[in-house]
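J.: How does the following fold in three dimensions:
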Amino acid sequence: MVRTLAAMTVLALASVLPTAAQDLPSWNDGAAKKSIVDFVTAVTTQGGSDFVEPADRIAVFDNDGTLWSEQPMYVQLAFVLDRVKALAPEHPEWKDTEPFKSVLAGDMKGVAAAGMKGLVEIVAATHSGMTSDEFSRIATDWIASAKHPTTGKPYTSMIYQPMRELVSYLKDNGFKVFIVSGGGIEFMRPWTERVYSIPAENVVGSSIKTKYEMRDGKPAVVRLPEIDFIDDEAGKPVGIAKFIGKRPIAAFGNSDGDFQMLEWTTAGDGRRFGLIVHHDDGEREVAYDRDSHFGKLAKGLDEGPKRGWTIVSMKNDWKQVFPE
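T.: Okay, the predicted model is just below:
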């Protein structure tokens, strides 16, 4: 009888606890995977001291370098380069104005040095004057055909399989998952649901100002050549508070641009989780951190372990990097 009760207990627990072996197959067993499973188990076990109601299970993910490749440049940067060149004849001042000067000169180091702020400025200048619907069509068409400059694969196949599994694992355990990225919100929204199973309304990003007007007798939202919001560094907690309305209990990033998001998330009450993807695999991806123009990671490496954040070694913690 005792053995029967014990067996029934094991079966009951197996039916409610997260099934990490099944849901995280691309993760090697180790401290990183264990920290994820322990956290999810703690906040989803009803009656436990760390239990969190589903409505408050908010998880936020950076995009570039966290969910997909950001080397040798941000994907959205590749998207706007052709637009700068096409529009340059109408803007002779760009020859002497950064970051446009570097774009036209083919100086990618100069473009990278402008950072996310520079990228948003380029987007504002080259994608204003059109409606939001027109821009969405442009982004959709581009992402459907654009190829990674090194691998020749579609950018949408350069996503990280372990992180896609992690997104699904969290959703299966009652989490609401959001992207909180420095990239343009209207650039990401047309394809995030198809690629990550994260719907457009769960995407927070940088934006330019818009206005409502009538065009050809039809109402439209028109994009203006002015920066509205930069969702990077200290802007990420602001964006979360403004657009999501709740402090997350879990945050995932890969660079110092995500530091404040992880800091704010893990400073809240109750059980919290922060994770940084460290790009240390030069064979299967690209090894970079402190000296990289894209996805620089220095403060996070130094401070993350002290704050209890999980540092994921892409080389050691992931069985595979990209989908097969």
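J.: Only C-alpha atoms from now on, for both contacts and neighbour counts.
T.: Fine.
J.: residues contacting the nearest residue to His293 once chain neighbours are set aside?
T.: Sequence neighbours aside, Ala112 is the residue nearest to His293 in space, at 5.5 Å (criterion: CA to CA, 6 or more residues apart in numbering). Neighbouring residues of Ala112 by CA atoms under 8 Å, 6 or more residues apart in numbering: Met73, His293, Phe294.
J.: Also Asn202?
T.: Counting by CA under 8 Å, 6+ apart, Asn202 has contacts Val177, Phe178, Ile179.
J.: Next: Gly253.
T.: With CA under 8 Å, 6+ apart, Gly253 has these contacts: Phe61, Asp62, Asn63, Gly65, Thr66, Phe259, Leu262, Leu275, Ile276, Val277.
J.: Give me the subset of the contacts of Asn202 that lies in strands.
T.: Val177, Phe178, Ile179 (DSSP state E).
J.: how far does whichever helix or strand the residue nearest to His293 is part of sit from the chain's center?
T.: In this assignment (DSSP states H and E), Ala112 forms part of helix 108-113. From the chain centre to the centre of helix 108-113 is a distance of 21 Å (CA atoms, centre = their mean, to the nearest Å).
J.: in that helix, what's buried?
T.: By neighbour count on 16 or more other CA atoms under 10 Å, the buried set for helix 108-113 is Met108, Gly110, Val111, Ala112, Ala113.
J.: can you give me the strands for the protein?
T.: Using DSSP E, strands in the chain cover 58-61, 176-184, 203-215, 218-229, 250-253, 273-278, 310-313.
J.: how about those strands, which one is nearest Phe135?
T.: The closest of the strands of the chain to Phe135 is strand 218-229. By CA to CA, the value is 8.7 Å.
J.: for that closest one, packing partners?
T.: helix 115-126, helix 132-145, strand 203-215 (3 or more CA pairs under 8 Å, 6 or more residues apart in numbering; DSSP states H and E).
J.: run the last query once more with 10 Å
T.: helix 115-126, helix 132-145, strand 203-215, helix 235-239 (3 or more CA pairs under 10 Å, 6 or more residues apart in numbering; DSSP states H and E).
J.: Dump these into a markdown table; add distance to Ala32 and mean neighbour count as well.
T.: As requested, these are exported to a markdown table (distance: least, CA to CA, whole Å; neighbours: other CA atoms under 10 Å):
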| stretch | distance to Ala32 | mean neighbour count |
| --- | --- | --- |
| helix 115-126 | 29 | 21 |
| helix 132-145 | 32 | 15 |
| strand 203-215 | 26 | 18 |
| helix 235-239 | 24 | 22 |
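J.: can you list these in TSV and add distance to Gly152?
T.: Listed next are these as TSV, based on distance: least, CA to CA, whole Å:
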stretch	distance to Gly152
helix 115-126	23
helix 132-145	11
strand 203-215	27
helix 235-239	32
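J.: What about the contacts of Ala112, which one has the most neighbours?
T.: Within the contacts of Ala112, most neighbours by other CA atoms under 10 Å means Phe294, with 23 neighbours.
J.: please give me the structure for this one as well, since I'd like to look at both together:
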Amino acid sequence: MSRTRHADTTLFSLLAAFILTIAGVLPVFAQEPLASWNDTAAKNRIMSFVKATVTEGGDGYVAPDDRIAVFDNDGTLWSEQPYYIQLGFALDRVKTLAPQHPEWKTKEPFKSVLDGDLKGIAKGGELGLVELVMATHAGMATDQFNKIVTDWFATAKHPKTGKLYTDMTFLPMRELLDYLRSNGFTTYIVSGGGVEFMRPVTEKLYGIPPQQVVGSTISTEYAIVGDVPVLKRLPKIDFVDDGAGKPAGINKFIGRKPIFVAGNSDGDYEMMRWTTAAKGPGFAMIVHHTDADREYAYDRQSPFGKLDKALDEAERRNWLVVDMKADWKTVFRSAP
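T.: I've put the predicted structure just below:
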């Protein structure tokens, strides 16, 4: 080949590569993994574990089909203070439905909701919260509930920051989800929250499609309404995906034991124990809320997201405790 022809060929190749890059066909340089994490031991432990799982021939190698990662949602992927986001939805629904229920003006826990009395709501305990959920989440078709949730998320704002709830997701955790998926992991949400409350938004917020969301459910039944088949939501708890329910839910709905689990409270304790007790690689991490300035600082005494037993046992069980204040450069997608 002549020198002129070789130069022409080289020039053509460079030009073609440039055009393809502009067109988005060739990959561009990837952003630094976990860019919103400080360069601390926490970040290094996560990356070391992931590197070991993808290194063929190494002791920590895990085949792609078995690279299952599960994440709690409330307090792990998005903020859960001053109360669970789903509770915020239920409170708004009570106010919307109140004109149809004059008895709520004197009946607890609805009276406390209408009076804006959070302490009064808390006094009702778990049974009071269940009653709120049943009154505000049932009695309609699943498609109707999906639309109500979607519309609510479009405008509902956090009481402290004034940001949309959908902007209250943790950027470092979203980066972690992306990082795991780029290394062959399949990511799931396993949360105590209502599955049909989360599913309308999880794909947009986290890249996790509805079929990869495991959560608490209320009973549904098939019915014909106006000659149209629907699934009606009944005022009856079907499955609570919290505490010991989380490993059961993973087994029932995913069918594979995870090798990576992330949570933030004692409600995730059993899920972390189950994952890290298995033979072979197993990684558990706890998001510890230590940043009162950028988010909230809470653990052992919090009525929402209580972290006590799991925190006590984390070191002994080699669970990673992520210190939000020390380990994260940024908390939310955009600074509050």
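J.: Could I get the TM-score for this pair?
T.: After superposition, the two chains reach a TM-score of 0.89 (TM-score structural alignment, normalised by the length of structure 1), with 305 aligned residues with a CA RMSD of 2.0 Å.
J.: who touches the most centrally placed residue in structure 1 in this structure?
T.: Closest to where the C-alpha atoms of structure 1 average out (CA atoms, centre = their mean) is Asn63, at 1.7 Å. Shown in contact with Asn63 of structure 1 (CA atoms under 10 Å, 6 or more residues apart in numbering): 69-70, 159, 178-183, 188, 192, 203, 205, 252-254.
J.: To which residue of structure 2 is it aligned?
T.: Counting by TM-score structural alignment, Asn63 of structure 1 corresponds to Asn73 in structure 2.
J.: Ok, Val84 of structure 1 next?
T.: So, by TM-score structural alignment, Val84 of structure 1 is matched to Val94.
J.: Look up how far Ile148 of structure 2 lies from that match.
T.: Separation of Val94 of structure 2 from Ile148 of structure 2 (CA to CA, to the nearest Å): 13 Å.
J.: Equivalent analysis for Ala35 of structure 2, please.
T.: From Ala35 of structure 2 to Ile148 of structure 2 the distance is 35 Å (CA to CA).
J.: Alignment lookup: Ala278 of structure 2 to structure 1.
T.: Looks like Ala278 of structure 2 aligns to Gly268 there (TM-score structural alignment).
J.: again but with Asp59 of structure 2, I slipped
T.: By TM-score structural alignment, Asp59 of structure 2 lines up with Ser49.
J.: likewise Leu176 of structure 2?
T.: By TM-score structural alignment, Leu176 of structure 2 lines up with Leu166.
J.: ok, and the closest non-adjacent residue to its match?
T.: Nearest one to Leu166 of structure 1, counting by CA to CA, 6+ apart, is Leu24 at 6.6 Å.
J.: wait, the one you found sits on Ala32?
T.: No - the pair Leu24 of structure 1 / Ala32 is not scored as a contact, 11.6 Å apart, by CA atoms under 10 Å.
J.: the more surrounded of those two?
T.: Leu24 (22 against 19).
J.: dump the residue contacts of the more buried one.
T.: Applying CA under 10 Å, 6+ apart, the residues near Leu24 of structure 1 are Lys33, Val37, Gln161, Pro162, Met163, Arg164, Glu165, Leu166, Val167, Ser168, Tyr169, Trp318.
J.: Let's have these in TSV, adding distance to Ala241 of structure 1 and neighbour count.
T.: Listed next are the contacts of Leu24 of structure 1 as TSV, based on distance: CA to CA, whole Å; neighbours: other CA atoms under 10 Å:
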residue	distance to Ala241 of structure 1	neighbour count
Lys33	29	19
Val37	27	19
Gln161	29	23
Pro162	28	24
Met163	24	23
Arg164	25	20
Glu165	26	19
Leu166	23	20
Val167	21	24
Ser168	24	18
Tyr169	24	21
Trp318	32	23
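J.: Restricted to helices, list those residues.
T.: Within the contacts of Leu24 of structure 1, membership in helices is found for Lys33, Val37, Gln161, Pro162, Met163, Arg164, Glu165, Leu166, Val167, Ser168, Tyr169, as judged by DSSP state H.
J.: Return the two entries of these that lie farthest from one another.
T.: Top of the distance list for those (CA to CA): Val37 and Gln161, 17.2 Å.
J.: Trp309 of structure 1 versus the equivalent of Gly255 of structure 2 over in structure 1, what's the distance?
T.: Correspondence of Gly255 of structure 2 to structure 1, assessed by TM-score structural alignment: Gly245. Distance, Gly245 of structure 1 to Trp309 of structure 1, by CA to CA: 23 Å.
J.: Compare the two (neighbour count), which wins?
T.: Legend: neighbour count by other CA under 10 Å for Gly245 of structure 1 and Trp309, higher for Trp309 (23 against 10).
J.: Now the more buried one: closest residue in space, sequence neighbours ignored.
T.: Closest to Trp309 of structure 1 by CA to CA, 6+ apart is Gly274, at 4.7 Å.
J.: Enumerate every residue touching the closest residue to Lys95 of structure 2 other than its chain neighbours.
T.: Spatially, and ignoring its direct neighbours in sequence, Lys95 of structure 2 is nearest to Leu114 (6.5 Å; CA to CA, 6+ apart). By CA under 10 Å, 6+ apart, the contact set of Leu114 of structure 2 is Leu91, Asp92, Val94, Lys95, Ala98, Trp104, Lys105, Thr106, Glu108.
J.: So which of those wins on neighbours?
T.: Most surrounded of the contacts of Leu114 of structure 2: other CA under 10 Å gives Val94, at 22 neighbours.
J.: if I look at it, how far off is Ala292 of structure 2?
T.: Taken as CA to CA, the span from Val94 of structure 2 to Ala292 of structure 2 is 30 Å.
J.: I'd like to know how many residues surround Ile227 of structure 1.
T.: 17.
J.: thinking again about what came up before, isn't the match of Leu176 of structure 2 right next to Thr19, touching?
T.: No - taking CA under 10 Å as the definition, Leu166 of structure 1 is not a contact partner of Thr19, at 11.7 Å.
J.: Mutual contacts of these two, please.
T.: Asp172.
J.: Asp167 of structure 2 -> structure 1?
T.: Using TM-score structural alignment, Asp167 of structure 2 sits opposite Ser157 in structure 1.
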